[in-house]
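>>> After the sequence you'll find the predicted model.
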Amino acid sequence: MIRNLQQRRHFILSASIGLVVGLCAPTAFAQAAAKAGTAGRPSVILVLGDSLSAEYGLARGTGWVALLEKQLAQDKLTATVVNASVSGETTSGGRSRLAALLAQHKPSHVVIELGGNDALRGLPLKNTEENLTWMTQTAQKAGAKVLLVGMQVPPNYGTDYANKFAGLFTSVAQAHKAAVVPFFLKGVADGPDPTRLFQPDRIHPRAEAHPQMLANVWPELKKLLR
């Protein structure tokens, strides 16, 4: 009688454990599957920029973002590129659009190429820094890795302003552990004859300059894609 009672208790305990395991297993399996699905999802690169990324004055397909797609194919990296750049965009404009873009495209990587128009319009450096910080943090909270693409202004803006503006991008990136390209137009605007690589307005690079612009961005972006 005692043995039967013990057996019955053992049976009930085993059945209870089995029921708990059975109920938990699908949840654990679903979580593992979801994690595997996220890990295996192709990368989506969202480029949030201004006219330098929107192919202003260029034939379609000749700007650095279009060249980026070819670079990805060449390096056999699976990724979709979404170019959400708008000519004339400021950091404030990018900030107002970013949340909707993140919700729509769910990017794994966000390239922020904004700030040049802030300087052209003489906007306060503090506003530019705050907007870059907000966009970086918002993209990171959405699960994206961020690359800030920096810009510099000519000396006629004043040495103090020029130095502070150029340093904004690196300081924001370091503060929030994002990647950074210090000067987007390195090798384009700082050459012996920079006007040769610019359109007549002397603001927008010609198509011949865009491979160099991609060369400035690609090493840092490739590290993030790994």
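Yep, that arrived.

>>> For the rest of this, base every contact and every neighbour count on C-alpha atoms.
Fine.

>>> what ranges do the helices span in this protein?
2-39, 64-74, 91-105, 116-120, 125-141, 159-175, 210-225 (DSSP state H).

>>> For whichever strand in the chain runs longest, give me every contacting residue.
When the chain is parsed with DSSP state E, its longest strand is strand 43-49. Residues from elsewhere that reach strand 43-49, judged by C-alpha atoms under 8 Å, 6 or more residues apart in numbering: 53, 65, 78-87, 89, 94, 105-114, 225.

>>> Are any of these buried, and if so which?
53, 65, 79-86, 89, 94, 106-114 (16 or more other C-alpha atoms under 10 Å).

>>> ok, and here's another one to check against it:
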Amino acid sequence: MKIQRSVILLATFLILLSCTSSKKEENKSEVTEESSQTLKPKKLILFFGNSLTAGYGIELEEAFPGLTAQRIDSLGLEYRVINAGLSGETTASGLSRLEWFLEEEPAIFVLELGANDGLRGITPDETKKNLKGIVQLVKSKYPSTRILLAGMQIPPNMGQEFAGAFRAVFPEVAQEENVTLIPFLLEGVAGDPDLNLPDGIHPTEAGHKIVFETIWPYLEREMEK
């Protein structure tokens, strides 16, 4: 009789243990599923440019890529920003270092290069060739990446003809490569001493706020796709 009671107690214990283990596995599965959803990586917006992108002379978070990140966070959008700006960058040097930044697929690639080419007198044809090379490299590696090309203008120091040819490079590249053009990155900022540092080239914090407002509608449209 004692043996029979012991068998019954043991069986009951094993049943309860089995139910508890199943419940734990079920809870563990739910937690794992929730965690995987929580840890889902955000889509990348990559800003690739020169000192304008890098925020020369001001704090990094006050440059237009940093302001973009702040707006995205405030809206709770599933995107994050990497600022790949480098002071002094030309289209040629940008093309040579681009591979380093394409280890991860960007959902949106913002190309802001060319100003240093113009200021250094590099021919517009060379600038155009390099910009196309950058766009084509991104497309070849990540065909679904949406590309924004920031248009640029330079003062007529090197002659009206050169300045005009330089300005035309950006819409030509945008049309030929079928990417979205931001007509002029420094719209409302260039030439205004109140919005630029003493060098007359790089925007102040106030200037970067205007640049951000210029590019945001283009970014917003791309993020909604």
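Happy to help now that I have it. All figures in this text were calculated on a predicted structure; none of them were measured in a lab.

>>> Got a TM-score for the two of them?
Here the TM-score for the pair of chains, by TM-score structural alignment, normalised by the length of structure 2, is 0.77; 184 aligned residues with a C-alpha RMSD of 1.6 Å.

>>> and I215 of structure 2, how many neighbours does it have?
Applying other C-alpha atoms under 10 Å, we find 21 residues neighbouring I215 of structure 2.

>>> and if you look at the one 3 residues further on?
Summarising burial for Y218 of structure 2: neighbours were counted as other C-alpha under 10 Å, giving 14.

>>> The one 4 residues further on now?
One way to gauge burial is a neighbour count; for E222 of structure 2, by other C-alpha under 10 Å, it gives 15.

>>> ok, now which ones touch it?
Per C-alpha under 8 Å, 6+ apart, neighbours of E222 of structure 2: I108, R146.

>>> how close does it sit to V135 of structure 2?
Counting by C-alpha to C-alpha, to the nearest Å, the separation of E222 of structure 2 from V135 of structure 2 is 17 Å.

>>> go on, E103 of structure 2?
16 Å.

>>> And these two? Which one has more around it.
Neighbour comparison, E103 of structure 2 and V135: the larger count goes to V135, with 21 against 9 (by other C-alpha under 10 Å).

>>> Wait, the more buried one touches E176, no?
No. Using C-alpha atoms under 8 Å as the test, V135 of structure 2 is too far from E176 to be in contact (10.6 Å).

>>> residues in structure 1 aligned with stretch 207-223 of structure 2?
Aligning stretch 207-223 of structure 2 against structure 1 (TM-score structural alignment) gives residues 209-225.

>>> starting at the chain centroid, how far to that stretch?
Relative to its chain's centre, stretch 209-225 of structure 1 lies at 13 Å (C-alpha atoms, centre = their mean, to the nearest Å).

>>> before we move on, what about stretch 121-138 of structure 1?
Put simply, stretch 121-138 of structure 1 sits 16 Å off its chain's centre (C-alpha atoms, centre = their mean).

>>> Stretch 114-129 of structure 2 now?
For stretch 114-129 of structure 2, the separation from the chain centroid amounts to 23 Å (computed by C-alpha atoms, centre = their mean).

>>> At the geometric centre of structure 1, which residue sits there?
V110 (1.4 Å; C-alpha atoms, centre = their mean).

>>> which residues touch that one?
V110 of structure 1 sits next to I45, L46, V47, L48, A139, A144, K145, V146, L147 when contact means C-alpha under 8 Å, 6+ apart.

>>> quick one: which of the residues you listed is most hemmed in?
V146 (27 neighbours).

>>> so how far is I203 of structure 1 from it?
As for V146 of structure 1, its distance to I203 of structure 1 is 26 Å (criterion: C-alpha to C-alpha).
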